[in-house]
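Got a predicted structure plus its sequence, pasted below:
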Amino acid sequence: MKEIKNVLIVTREYQCSQTPKIGGTGVFYKNLCSELIKKGISVHVFLVSKFAFEIEEEGVKIHSVKDIFKANPILELVRSFTGKVKALEQFHFKTYLFEKKIISDKINTWIRKNNLHFDIAETHDFDGMALSIPKEIPYVIRCHGSWSVLEKYFGYKKVHKGRIFCEKEAFKISKNIITISRYNEQINKSLFAIKDPELIYNGIDEKFYRPFENRKIIPKSIFYLGNVSFEKGAETVIHAFIQLKKDYPEASLHFIGNPNHYPTYITETIPDPETRNAIYFYGNKSGKEIVKLINQAETVCFPSKGENFSLSLLEVMAMQKAVVCSAIDSFKEIIQEPVNGLIAKEGNFHEKLSLIFEDDDLRNRLSLNARQLIESKFGIDKMVDKTISYYQSIK
């Protein structure tokens, strides 16, 4: 096995001081890079984002270039126009391939200018970013959740055709693939005909996401962690809460994440002021703030209609909380009912939440077993060690 000394991450998302509002992929790569640095591996991040900047944080060197389409108004206009005309579809695809070539040229220039060398590169599956990685660098695609998957399996609308085209082209030429769950592996094999992927579950820092001693629980509180959206099941938990409120007047519902239009939705759809006033929106929060808030929860609900894999679920379980999840395959891969959590169908979330409210022994057992599962299977150290081992096996 070869030695891994220098790693390149090519991504559209990375959590740092210059990019505070990012998705789960950006948080993942921040955590992965931090752990690789701790193991003595040099890490550079080539980031395509809203802004151009160059910084070093926690030992990770980050070089960001501005989004190619946003930086080139004419190219952006051509992309937009050709994407609306069926007869120009092939030209539309070429604008996306041209974008990848520009990114590749920028990576090559940056490497030569700084006299860099990389043993391995990693990128995500969405947008087909693997097409931008210089051919001489061996690389890995990690399947966080492509636009193709979101469109076909999770009901996302108005996905740019050029993005899907590039994703398919990237998988055609890529041999080294990491999937993050068995469900994720199954759907990517079906969609892209990938062969021999390496299954490496995402991991979290169980020392950071931990239960507080002597924490004060808000009685009959339901928390929701993630983007507040239809796809993530916001309306499902709201309707369940309306039913619960009839039996538990002290119940409250707490949303952590971008609220989108849901404060207005609450006002327009819930006539009872007591129910409306028991729903709280905290907005996006830092990791430390999330830990503090979730520690106050009696239960946490994950009603998502589709997930590749949920880091948020692992984080909450690490904080020793009883969870109620929707009956989707990726959740059922983690949750064993009634051992470490509960599984609810669309119409019976209020029933499962009631069980947790009513049965202290059940709630305590679910909570303790949730934490034990994270410690035994989903710690970040295990994920990073498996990742490095996979890097070493690639020629």
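All right, it came through fine. Residues are numbered from 1 along each chain as shown.

alpha carbons only for contacts and neighbour counts from here, please
OK.

so who does G128 touch?
G128 is in contact with R163, I164, C166, E167, K168, E169, A170, F171, counting by CA atoms under 8 Å, 6 or more residues apart in numbering.

which residue packs closest to the fourth one, ignoring adjacent ones?
Read it as E167. What sits nearest to E167 in space, not counting adjacent residues and going by CA to CA, 6 or more residues apart in numbering, is G128, at 4.0 Å.

thinking again about what came up before, which one (most neighbours) among the contacts of G128?
C166 (24 neighbours; other CA atoms under 10 Å).

Could you double-check that that residue sits in contact with L97?
Yes - here C166 lies in contact with L97, judged by CA atoms under 8 Å, at a distance of 7.1 Å.

quick revisit: tell me the secondary structure at the residue nearest to E167.
The three-state assignment at G128 reads helix, by DSSP: H, G, I helix; E, B strand; the rest coil.

Quick check: it vs E99, distance?
Between G128 and E99 the distance is 11 Å, computed by CA to CA, to the nearest Å.

do F281 as well
From F281 to E99 the distance is 38 Å (CA to CA).

These two: who's more crowded?
Ranked by neighbour count (other CA under 10 Å), F281 and E99 place E99 first, with 19 against 16.

Alongside the first one, take a look at this:
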Amino acid sequence: MMKTILIFTREYAHPKLSAAGGTGSFYKKYVTALLEKGYKVIVFGDNNVDLNERQDNLHLHFTKKNYFKKHFVQELFRSLGKRLKIASLEAYFLKKEIKNLTQQLQKFLQKEDIYPDVIETHDWEGASLFLDELKTPYVVRAHGCYRILKKYFGYKASLGVEVIETEALKKASHLICVSKNSQRMYEETFGNKGTIITNGVTTTAQNLSETLPFSLFFFGSVTTKKGFDIALNVFKRILQKFPTATLHIVGKNYENYLKENNLGEQKNVINHGHLQGEELKIILQEADTFIFPSQGETFGLALCEAMELGKAVVAADIPSFRDIITHTKDGFIAKKEDEYYEYIVKLFQDDVLNKTIAKNARQTIHTQYNFEKTVENSLLYYQKTINN
């Protein structure tokens, strides 16, 4: 019977560790759920600081990320490979770093006399490359590696990182993909057809607090990749029709975005900045309608959070959002700026439509994108992996 689960990660949400992105936030939430189910959980990785903490069934162990500081000649060649775009040279030294971290994990397990039943890690930076040497079944969860982000969403990635990610993912026998779209991208790119276990959000009791009339919410980082330029253009048109309308930003980078695009103060735009926990939930509950004009996502977690709160959403016509939204039933899919405008105007004008879409959105999340299901399906997959 499975008792001990090890999470091998280079990112984890913890006050003593460096700021975590989506992967680190996911693992924090996931580990909490595993502990509640009575599992023993080990979280091992590297970070900007050393950390060793134990509490009941949880053991966190992070070593200081300083491999290339200790091996500065290797760092010289690695950075040279990156600069000259010699993929094999950069990858050769990146592999040494991953190998070293995996060996540190092995020594840690031996020293602490820990025998995990299964190991889970993320797909980015080739974290799983040498895990087969530990002779413990391992699972890779596709959070969105650099090669995928570069190929499908136009992000930047070094050639060496792409090489080690490709090698790691081609040899990973057990891959979890977070959506149908994610599965398609990973199969096309690495020839590895993963098993779909959708990400989900924690379901909450319905909050019936008052919403702000004619309030449009943008939830995410303020960047062109997240479609903020579209949100702003659409809102300016909305403002002409509804002079009391407000655009609320919940996410980081608004001031930087204004500077980079030579924009002054924007009329009726309220910037809440990056929020977390209860504070985030309280602000999001004020929304009348959400806009998600992102250029690309491996999964729409922020979209799911808005829908779970029982809010009407208008989202971009991208595969990951189409996986979640049934157009005109539990949200709207917009192909161009005119359509964003048209659907938001409809939702602002027709209260019955807004409430119906919002109710259906919440229902979709509770039945299909519930975090409890993510955890349960992951545990079943682990067991299957161990049995194989």
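Noted; the coordinates are in hand. Keep in mind it's a predicted model, so treat the numbers as computed, not measured.

Any idea what the TM-score is?
Remark: TM-score between the superposed chains equals 0.94 [TM-score structural alignment, normalised by the length of structure 2]; 382 aligned residues with a CA RMSD of 1.8 Å.

Alignment lookup: the residue nearest to E167 of structure 1 to structure 2.
Structural alignment (TM-score structural alignment) places G128 of structure 1 against G126 in structure 2.

Across to structure 2, which of the contacts of G128 of structure 1 hold up?
Of the contacts of G128 of structure 1, the ones still in contact in structure 2 (both residues aligned by TM-score structural alignment, their matches' CA atoms under 8 Å) are R163, C166, E167, K168, E169, A170, F171.

residues touching the closest residue to the last one other than its chain neighbours, list them.
Okay, so that is F171 of structure 1. Spatial nearest neighbour of F171 of structure 1, chain neighbours left out: F192 (6.6 Å); criterion: CA to CA, 6+ apart. By CA under 8 Å, 6+ apart, the residues touching F192 of structure 1 are K168, F171, K172.

tell me, the helix or strand encompassing K288 of structure 1 lands on which residues of structure 2?
Using DSSP states H and E, K288 of structure 1 sits in helix 287-294. Matched against structure 2 by TM-score structural alignment, helix 287-294 of structure 1 falls on residues 277-284.

which of the residues in the matching stretch are buried?
Residues L284 are the ones in stretch 277-284 of structure 2 that count as buried (16 or more other CA atoms under 10 Å).

What of stretch 77-95 of structure 2?
Per 16+ other CA under 10 Å, stretch 77-95 of structure 2 contains these buried residues: 78, 81-82, 86-95.

do you know how far the closest residue to I133 of structure 1 other than its chain neighbours is from L47 of structure 1?
Nearest residue to I133 of structure 1, sequence neighbours excluded (CA to CA, 6+ apart): S104, at 5.9 Å. The gap separating S104 of structure 1 from L47 of structure 1 is 12 Å, by CA to CA.

Where in structure 2 does stretch 161-173 of structure 1 align, residue-wise?
Against structure 2, the aligned range for stretch 161-173 of structure 1 is residues 159-171 (TM-score structural alignment).

where's that stretch relative to the chain centroid, distance-wise?
Here the centre of stretch 159-171 of structure 2 is set off from its chain's centre by 20 Å, with CA atoms, centre = their mean, to the nearest Å.

Mind checking which of S104 and L47 of structure 1 has more residues around it?
Here S104 of structure 1 and L47 are compared on neighbour count by other CA under 10 Å; more neighbours surround L47, at 24 against 19.

Alignment lookup: that one to structure 2.
Looks like L47 of structure 1 aligns to G45 there (TM-score structural alignment).

mean shift of the helix or strand where its match lies relative to structure 1?
Element membership of G45 of structure 2, judged by DSSP H and E, is strand 40-47. When structure 1 is overlaid, strand 40-47 of structure 2 sits 1.3 Å from its aligned residues on average, using mean CA distance after the TM-score superposition for structure 1.

and the gap between the spatially closest residue to W124 of structure 2 that is not a sequence neighbour and F190 of structure 2?
Counting by CA to CA, 6+ apart, W124 of structure 2 lies nearest to C145, which is 4.0 Å off, once chain neighbours are set aside. In this view, C145 of structure 2 and F190 of structure 2 are 11 Å apart by CA to CA.

same question, Y138 of structure 2
18 Å.

And G227 of structure 2, by the same measure?
Distance from G227 of structure 2 to F190 of structure 2, by CA to CA: 28 Å.

Likewise for C304 of structure 2?
Counting by CA to CA, the gap from C304 of structure 2 to F190 of structure 2 is 27 Å.

before we move on, what about H59 of structure 2?
H59 of structure 2 sits 33 Å away from F190 of structure 2, going by CA to CA.

now swap in L284 of structure 2 and tell me
Distance from L284 of structure 2 to F190 of structure 2, by CA to CA: 38 Å.

How about I249 of structure 2?
From I249 of structure 2 across to F190 of structure 2, the span is 36 Å (CA to CA).

The residue nearest to W124 of structure 2: neighbour count?
The number of residues near C145 of structure 2, taken as other CA under 10 Å, comes to 22.

go on, I178 of structure 1?
Using other CA under 10 Å, I178 of structure 1 is surrounded by 23 other residues.

isn't there a strand covering it?
Yes - per three-state DSSP, I178 of structure 1 lies within a strand segment.

Identify the residues contacting it.
So I178 of structure 1 contacts V140, I141, R142, C143, P197, E198, L199, I200 (CA under 8 Å, 6+ apart).

please redo it, this time with the cut-off set to 7 Å
I141, R142, C143, P197, E198, L199, I200 (CA atoms under 7 Å, 6 or more residues apart in numbering).

again, but for G200 of structure 2
Neighbours of G200 of structure 2 in contact, by CA under 7 Å, 6+ apart: Y369, N370, F371, T374.

export the residues you listed to TSV and tack on secondary structure and neighbour count?
As requested, those are exported to TSV (DSSP: H, G, I helix; E, B strand; the rest coil; neighbours: other CA atoms under 10 Å):
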residue	secondary structure	neighbour count
Y369	coil	24
N370	strand	19
F371	helix	20
T374	helix	19
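
If anything else comes up later, I'll come back, but that's it for now.
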